[in-house]
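In: coordinates only, sequence not included:
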């Protein structure tokens, strides 16, 4: 019988320790050390492509990769890798242009966000042209079939199996020879050589590594569904995101029918690319023009509302930003922000006080980005300050105005990337006025649009 021993593994970075500690010495995170039972029995080893000397590697790259020593970088072939259309233009955009054979994609999201639905719709489309295999470890065959029937999907040629053992999944793939493999989900998979329970750090790490190695050796495009923690991060060790080629996160509130697929890592395309979907009775439907969805405003624009132009991946996106400034009813004023950074809001309030002479220390401040979009770039600084001043003074900004720009600690307005493309996108949606950083002012006048270039916070306050 194999003997089992206990090791302590950090769920954040995967570091192994001889005993439990409150703080991981490798990554510095607190309360992430978990006890894991490890068997002396060697785990399943999937053979990689052998090189000229017969050696094997843990990851062998794409099919045909060999361990033949170093080569000249200039001699590497730059032939375009053929991509497979997923059936969703928004998903193809996030993936960098389509599905790359031999790539491994990790999709995470909250329960009920639509991860399984999205992949089931994708394989139903792909089954007409390529061989697919859907492996589910959380649902029965009847449950998946009922969902496919409810969504009205064509399930012809969709091969499906219920399995959680990695060795049996690899054996099944050897038999079926799929071009696209779906694993739902990686947290319920296990390897026979590891005695810890499915979902533990060791099981997730080794299962993902074995499946990744096999997918690359056989040139299979693999999609793994991953769970998320209560903080919204992907559950399991951090190495799980390192070993995959693309990491996606499907975001969306339970009370909203819109879903945002955000790319966090991509070896075959741009990072921070997003795709927008709507959850309908027939599953997820892609939104070709997300700006039109987020700009669904009423006829009367109230104070504190402004439209900003943010840059997501490779395209501009128009989003409405709302701010509410009100006298506090308690001793400590509240600062609540949804969709933007709370620390960024505190910094801008300090800049507004120091360089603008407007103190909101006795005011409650609430900020919301309409549509559930999360803004992570600094171009939202200027529209946020404009919305705060509009609400504070109870004066509505023009309905046909857009604003973007970064604000420095000394009150200067800094330029942002792709300023001309942002203005062009705003003009297409009927906006006639724009407040932009001076260095982002267009060289050629845009017919029908008035652009106000600003270089300091004082100039912004005089305009609005």
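Out: Great, that's in hand. These figures come from a predicted structure and were not determined experimentally. Numbers count the residues shown, from 1 in each chain.
In: alpha carbons only for contacts and neighbour counts from here, please
Out: OK.
In: what number of residues lie near residue 66?
Out: By the criterion of other CA atoms under 10 Å, residue 66 has 19 neighbours.
In: Please apply the same query to residue 242.
Out: 11.
In: does it belong to a helix or a strand, and which?
Out: Using DSSP states H and E, residue 242 sits in helix 239-243.
In: tell me which residues in the following helix or strand past that helix are buried?
Out: Note on helix 239-243: by DSSP H and E, the next helix or strand toward the C-terminus is strand 246-251. Buried residues in strand 246-251, counting neighbours by 16 or more other CA atoms under 10 Å, are found at 246-251.
In: Tell me the gap between the helix or strand following strand 246-251 and the middle of its chain.
Out: Next helix or strand after strand 246-251 toward the C-terminus (DSSP H and E): strand 258-266. Centroid separation for strand 258-266 versus its chain: 3 Å, with CA atoms, centre = their mean, to the nearest Å.
In: Same question for stretch 84-99.
Out: Counting by CA atoms, centre = their mean, stretch 84-99 comes out at 15 Å from the chain centroid.
In: same check, this time on stretch 423-434
Out: 27 Å.
In: Run through who's touching it.
Out: Stretch 423-434 is contacted from outside by 292, 309, 316-318, 400-403, 448-452, using CA atoms under 8 Å, 6 or more residues apart in numbering.
In: Widest-spaced pair of the residues you listed?
Out: 292 and 452 (24.0 Å; CA to CA).
In: For the stretch 1-150 of the chain, just list every one of the helices.
Out: For the stretch 1-150 of the chain, the helices defined by DSSP state H, counting those that start in this stretch occupy 89-95, 115-126, 141-151.
In: try this one next to it:
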């Protein structure tokens, strides 16, 4: 009897090697190779060889020919919405039928709670939903549904199962509008001879579900586990195969959660939704700016407010800085929710262009509320907060700062300045510092004083008085 062929697969990136390697040459990780049986080739596009028969999909009626782009008729993707405006916003306006959506996040962050709530909302609106759980029993799912006050809808079905053949049969029999797989790492494709959760299994299951979604117009949500590094477990091709990748973020010690899109073929990748975790489930936060600012101390040093854009939504966030003399030979630079490299660059600019002696100072910066900011427009607020803490001078609590800082100390223009200033005016701010070049071509709203600045020195003199 011939020995079954095997190879070694990196569980982090999916790299295949004929022999074991201690370090993956593709992703550089150590001790990530696992031995797996070589998969048998399949002759179908979206089917699998089960029971000795090949399940083929007939695409003869779907064949297309090369077409001039001018002859192609464009139309927007049809969508159906949930009752959650935050969820709809992140997806680009609603759920696209036939799309494959991957939701990742840390354990216990609320992924299953979110999808159970969405299942209840969709079933109440008349959509047939199949909730497949490979981690919980039917009784556990019912307990969660009762806690979330989800009604006994005739359109919501729960199915505790991990066998892909059984799941495929249930989908073919029910023909639901939406299918939720919780989670993809717990589902097993019987035709693939490897352990559950392995690279081959995850890739095979996702490929099968992608075919089901595209050929039947069924929207499928996949829950994905994450690694210690925060990336979704399994091969990187998993994120390339799906239409949308969502991350559910937040601190387990805080009640607020952020749903962020990092890939979306049907909408923007910069949108985010904010939720508050309660015993009864996740509650939408309609005005996240107010939440992020409600615990701010007035007349505190090292505090500055910035209007950041997350997709199409302006959000006011407090940036806090603590600058103290270093007791070691090398000054520390620590950032939470902000780029550490950006902090180092801004401190170098403050020292070179503004005369602040920061080379012997430890700096700790944080974006309050657990949100992560990464756009250039937050530079001015970060610099003001650092200078405020260093000089021990408080900023005006009714003032906010918007602008990108160049290496020569200039304040550079940013995008969507009208929306940013309008949001600050709505929340009661009386003055805002923006790049001078952003004053061209629009009229600031009444009730807020808009000051254009060209250099960082000029901005610090206005913000801190000297």
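Out: Received the coordinates, thanks. All values derive from a computational prediction rather than experimental measurement.
In: which helices and strands does the helix holding residue 242 of the first structure pack with?
Out: helix 201-218 (3 or more CA pairs under 8 Å, 6 or more residues apart in numbering; DSSP states H and E).
In: What residues in the second structure pair up with the helix it packs on?
Out: Against the second structure, the aligned range for helix 201-218 of the first structure is residues 199-216 (TM-score structural alignment).
In: With the first structure overlaid, how far apart is that stretch on average?
Out: In this overlay with the first structure, the average offset of stretch 199-216 of the second structure from its partner residues is 0.9 Å by mean CA distance after the TM-score superposition for the first structure.
In: what comes up buried for that stretch?
Out: Of the residues in stretch 199-216 of the second structure, those buried (16+ other CA under 10 Å) are 199-214, 216.
In: Just tell me what residue 277 of the first structure corresponds to in the second structure.
Out: In the second structure, residue 277 of the first structure lands on residue 275 (TM-score structural alignment).
In: Grab the most central residue of the second structure for me.
Out: The residue lying closest to the centre of the second structure (CA atoms, centre = their mean) is residue 260, at 2.9 Å.
In: Find the residue closest to that residue in space, skipping its chain neighbours.
Out: In this structure, residue 260 of the second structure finds its nearest non-sequential neighbour in residue 272, 4.5 Å apart by CA to CA, 6 or more residues apart in numbering.
In: Kindly report the same for residue 354 of the second structure.
Out: residue 457 (5.9 Å).
In: who touches that neighbour in this structure?
Out: 353-354, 409.
In: Pick the one among those closest to residue 177 of the second structure.
Out: residue 409 (54.9 Å).
In: That closest one contacts residue 353, doesn't it?
Out: Yes. Counting by CA atoms under 8 Å, residue 353 is a contact partner of residue 409 of the second structure at 6.1 Å.
In: Neighbour count: these two, which is higher?
Out: When residue 409 of the second structure and residue 353 are compared for neighbours, residue 409 comes out ahead with 19 against 16, by other CA under 10 Å.
In: if I line the two up, what does the more buried one land on in the first structure?
Out: Residue 409 of the second structure maps onto residue 411 in the first structure, with residues paired by TM-score structural alignment.
In: do the same with residue 159 of the second structure
Out: By TM-score structural alignment, residue 159 of the second structure lines up with residue 161.
In: same thing with residue 98 of the second structure?
Out: For residue 98 of the second structure, the residue aligned by TM-score structural alignment is residue 102.
In: Now residue 452 of the second structure: closest residue in space, sequence neighbours ignored.
Out: Nearest one to residue 452 of the second structure, counting by CA to CA, 6+ apart, is residue 436 at 3.8 Å.
In: ok, the one you found - contacts?
Out: 411, 413, 451-454.
In: Need the counterpart of it in the first structure.
Out: Residue correspondence to the first structure (TM-score structural alignment): residue 436 of the second structure is matched to residue 438.
In: Over to residue 399 of the first structure. Which of the three states is it?
Out: Following DSSP: H, G, I helix; E, B strand; the rest coil, residue 399 of the first structure is assigned to coil.
In: Tell me the residues of the second structure aligned with stretch 339-348 of the first structure.
Out: Under TM-score structural alignment, the match for stretch 339-348 of the first structure is residues 337-346.
In: The aligned partner of residue 121 of the first structure in the second structure - how many residues pack around it?
Out: Per TM-score structural alignment, the equivalent position to residue 121 of the first structure in the second structure is residue 117. By other CA under 10 Å, 21 other residues sit near residue 117 of the second structure.
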